[in-house]
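Asker: Fold the stuff below for me.
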Amino acid sequence: MNRLRTQVAIVGAGPAGLLLSHLLHQQGVESVVLERRSRQYVEQRVRAGLLEHGSVQVLRDAGLAGRLDRQALHHDGLELRVDGQRHRLNVTRLAGCSTYVYGQQELVKDLIAAREEAGGQIWFEVDDVVPELSHDGPSTVRCTLDGQPTEISCDFVAGCDGFHGVTRPSIPEGHLTTYDRTYPSAWLGVLAAAPPASEELVYAVHERGFALASMRSPEVSRLYLQVEEGDSVDNWPDDRIWKELHARLSVTGEAELTEGPILEKSVVALRSFVAEPMQHGPLFLAGDAAHIVPPTAAKGLNLAVEDVTVLSEAFHAWYSDGDRALLDGYSDRRLPSIWEAEEFSDWMAGLLHRPPEGDRYGARLQRARLDAVVNSPASGRQFAERYVGLARQYAGGERSGQRTP
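Answerer: Okay, here's the model as predicted:
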């Protein structure tokens, strides 16, 4: 058996695990990253790419934003389309911060390259990962590495391995409380070789259902349609997709959406999930291993960046000063922000999605909320602050130092 030693064993080579490893390296803390999938799979896995200003600043401060700053699409606002009418919200003017579109797979490539340049240890196609947690000594992560049984001794385990990973289930029964919600709609996601419908994101509310027009580059669009829960891509040939996009994204008196070859399509279920606490002994959860938000507000990647930024600071305090206060308080510090993002994402789902058939009351409430966002400066400002992530700075009273009960 191979026997290795590190300070922090990180399970999962998504943005959370890779960024945590890099931040720890910059603070002089050793880590290894274990990933079940191949490098090719990880680098090509398409996920949402809307980054808040705060996330971009973390990447800049860590020296990881060179390619992002050259290639990311910078957005000062967004567009709501309701009944064929445009309503633009300038979130930079309303909230003082902007957003950026940069494919998550591109960020992953940047992070892997940075870790390799710094001599970091990232192992792909690692099988049979089993965390064995110890509260009074080194913990162990057992796995199969390059076909060989391997035992990694470590002080801490960081679970960055997603909702279906192995780290969260390693917490003994009775030590974790979970909260979840499944939504009655799903999203059909499409990647198309077509120019974006707009220079900024377009959120379209329509009687046929919600549609979102996003982008990956000036030549590639990322498009979404609200569909029924449990729907299948087999029900959506390309011509039906374009027909529905034209109908939901149309603007009265303006040119139609430009079509192009559809490169990928998939159906994404909408769900919310939070695990409390986000830690157990030497195990700390981050990103999708601890929480999932529906994609309506694109908060998942940004929450993961926040998680590992806070966690890296806690590890640094422990290894530099022997101070466990930040480690012990990790979950309490993160959960108010996470629940703020969960609530906003849930509210966005209600704002944008077609209500259930026959729910006339729900439809009228939706219209009242849309009217407030597009017509009330106060409501628009509140929306903008939540959309760019500023509201999370105040969650739990953390910014003012006055934590709420």
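
Asker: drop to CA atoms for contacts and neighbour counts, all remaining ones
Answerer: Fine.

Asker: mind listing the strands in the stretch 201-350 of the chain by residue range?
Answerer: For the stretch 201-350 of the chain, the strands defined by DSSP state E, counting those that start in this stretch cover 202-205, 211-217, 220-228, 262-276, 279-280, 283-285, 291-292.

Asker: hmm, who's touching stretch 290-297?
Answerer: 162-163, 168, 270-276, 278, 299-300, 338, 341-342, 344-346, 348-349, 387 (Cα atoms under 8 Å, 6 or more residues apart in numbering).

Asker: what about the strands in the stretch 1-150 of the chain?
Answerer: Secondary structure of the stretch 1-150 of the chain by DSSP E, counting those that start in this stretch: the strands cover 2-5, 8-11, 31-34, 50-52, 73-75, 78-82, 85-89, 99-101, 121-123, 127-132, 139-145, 148-154.

Asker: ok now the second one, how far from the chain's centre?
Answerer: When distances are taken as Cα atoms, centre = their mean, to the nearest Å, strand 8-11 is centred 20 Å away from the chain's centroid.

Asker: List the buried residues for stretch 281-297?
Answerer: Burial within stretch 281-297, assessed by neighbour count using 16 or more other Cα atoms under 10 Å, is assigned to 282-297.

Asker: just to revisit the earlier point, please identify which of the strands of the stretch 1-150 of the chain is closest to G209.
Answerer: Closest to G209 of the strands of the stretch 1-150 of the chain is strand 78-82 (Cα to Cα; 11.2 Å).

Asker: For the comparison step, fold the sequence that follows:
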Amino acid sequence: MRTQVAIVGAGPAGLLLSHLLSLRGVDSVVVENRSRAYVEARIRAGVLEQDTVDLLVASGLGDRLREHGMRHDGIHLQWPGERHRIDFRALTGRSVWIYGQTEVVKDLLGVRGDDVWFEVTDTALHDVDTDRPRLSFVDAEGTPRVVQADVVVGADGFHGVSRPTIPAGRAWEREYPYAWLGILAEVPPSTDELIYAWHPRGFAMHSMRSPRLSRLYLQVAPGERVEDWSDDRIWDELGVRLGLDGWSLGTGPIVDKGVTPMRSFVSTPMRHGRLFLVGDAAHIVPPTGAKGLNLAVADVAVLTEALGAFFAEGRTDLLDGYEDRALRRVWRCTHFSWWMTSMLHTSGDELDQQLQLAQLAYVCSSEAAATSLAENYVGLPHDTGHTA
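Answerer: Modelled structure (predicted):
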């Protein structure tokens, strides 16, 4: 097969890149080792930044988002006896949307699904340091395939084949001493906007996926077994950590639960020859700042602009500047995610506890501090390098 861009990974980053390139008349092929059903069902992020929403709408993917997405103009920060709202619209004029990654992927597969090879095996990249890189794989029927491309993009996550293909560079990593026990429950949300709660027993969060589905999290130990958490135990602990006089937590059937470890990871380079990395293949952030999916979308926005200029005009300057431009945002979001995580998760250290409470009180009483949180949370504008 011959294409212009070969993309490894049919998550939101790979599918969005394929879609945006198609709007520019650039051909692509996407390969994915999982089934389409698995990709469509993965429960991941649910908060979309302003620029992520604007990009999806501008690319023709806004119909279901407008119908089912929930615009949020703020979040609540809470600690025992206190709950304060950070007003994004008043502080920045921008908002976020609640619209699950599963829904974003369904929208993307609706326009790009026919260009994806699902359930492939033995994926490998070849000659990426030349101007004729190749992608080889075995399709779902067992037939070996080779794709000749001009550019290869690795959107296949931390454990994919793309990142190890790049010669060893440098990586920064932190494993956090806690994890999240997350649940999806068939119960209307008990809050109008997300609640981030600090509690001596550990962090808790109340989010949602729709007017009928709630998404909630508890801080637990990294090695915690989900089997040790019955539904009753989960609801009881959420009730304690999210408890506030005059407010009650609705409960209902839990339809999904799992434990997610938390880490920060950034690796460089994000490019080697004609191979470019986007999303989790190059960086991972803890979910506290709601940045993972949005960072991947920002990478894609920058790379789309660079590839568009390359194929339309033969320009290489934006491709050469891709890594520096992407990394500026990566490090800003990595810091914000670390800061939110450090402020809200308990360690058992009494000094840390007092420092966290002081920081929370400051953010909720200082307009400057609240504005800093708000502008990072709603997302900084995409820096694509486009000057027209």
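
Asker: what's the TM-score here?
Answerer: Scored against TM-score structural alignment, normalised by the length of the second structure, the superposed chains reach a TM-score of 0.97; 386 aligned residues with a Cα RMSD of 1.6 Å.

Asker: returning to that earlier point: export the strands of the stretch 201-350 of the first structure to a markdown table and append columns for distance to V108 of the first structure.
Answerer: Output for these, formatted as a markdown table (distance: least, Cα to Cα, whole Å):
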| stretch | distance to V108 of the first structure |
| --- | --- |
| strand 202-205 | 25 |
| strand 211-217 | 15 |
| strand 220-228 | 18 |
| strand 262-276 | 19 |
| strand 279-280 | 25 |
| strand 283-285 | 19 |
| strand 291-292 | 19 |
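
Asker: Go through these and name the closest to Y102 of the first structure.
Answerer: strand 211-217 (6.7 Å).

Asker: Tell me, how many residues neighbour whichever residue in the second structure pairs up with S266 of the first structure?
Answerer: Residue correspondence to the second structure (TM-score structural alignment): S266 of the first structure is matched to G258. For G258 of the second structure, the count of nearby residues is 15 (other Cα atoms under 10 Å).

Asker: If we ignore the residues flanking it in sequence, what's nearest R64 of the second structure?
Answerer: Excluding the flanking residues, the one nearest R64 of the second structure by Cα to Cα, 6 or more residues apart in numbering is D107, at 7.8 Å.

Asker: how about the one you found, what's its partner in the first structure?
Answerer: So, by TM-score structural alignment, D107 of the second structure is matched to D110.

Asker: That match reaches A62, doesn't it?
Answerer: No. D110 of the first structure is beyond contact range of A62, at 11.8 Å (criterion: Cα atoms under 8 Å).

Asker: Looking only at neighbour counts, state which of those two leads.
Answerer: Between D110 of the first structure and A62, D110 has the larger neighbour count (other Cα under 10 Å), namely 21 against 13.

Asker: tell me the contacts of G260 of the first structure?
Answerer: Going by Cα under 8 Å, 6+ apart, G260 of the first structure touches A192, A193, A194.

Asker: The second one against L263, yeah?
Answerer: What that stands for is A193 of the first structure. Yes. Counting by Cα under 8 Å, A193 of the first structure touches L263, with 6.8 Å between them.

Asker: list residues touching both of those two?
Answerer: With Cα under 8 Å, 6+ apart as the test, A193 of the first structure and L263 reach no residue in common.

Asker: Compare the two and say which is more crowded by neighbours.
Answerer: Using other Cα under 10 Å as the criterion, A193 of the first structure and L263 rank with A193 on top: 20 against 10.

Asker: Setting aside sequence neighbours, what's the nearest residue to that one?
Answerer: For A193 of the first structure, ignoring the flanking residues on the chain, the nearest one in space by Cα to Cα, 6+ apart is V220 at 4.7 Å.

Asker: How much space separates the residue mapped onto that neighbour from the second structure from T165 of the second structure?
Answerer: V220 of the first structure maps onto L213 in the second structure when the alignment is built from TM-score structural alignment. In this view, L213 of the second structure and T165 of the second structure are 40 Å apart by Cα to Cα, to the nearest Å.
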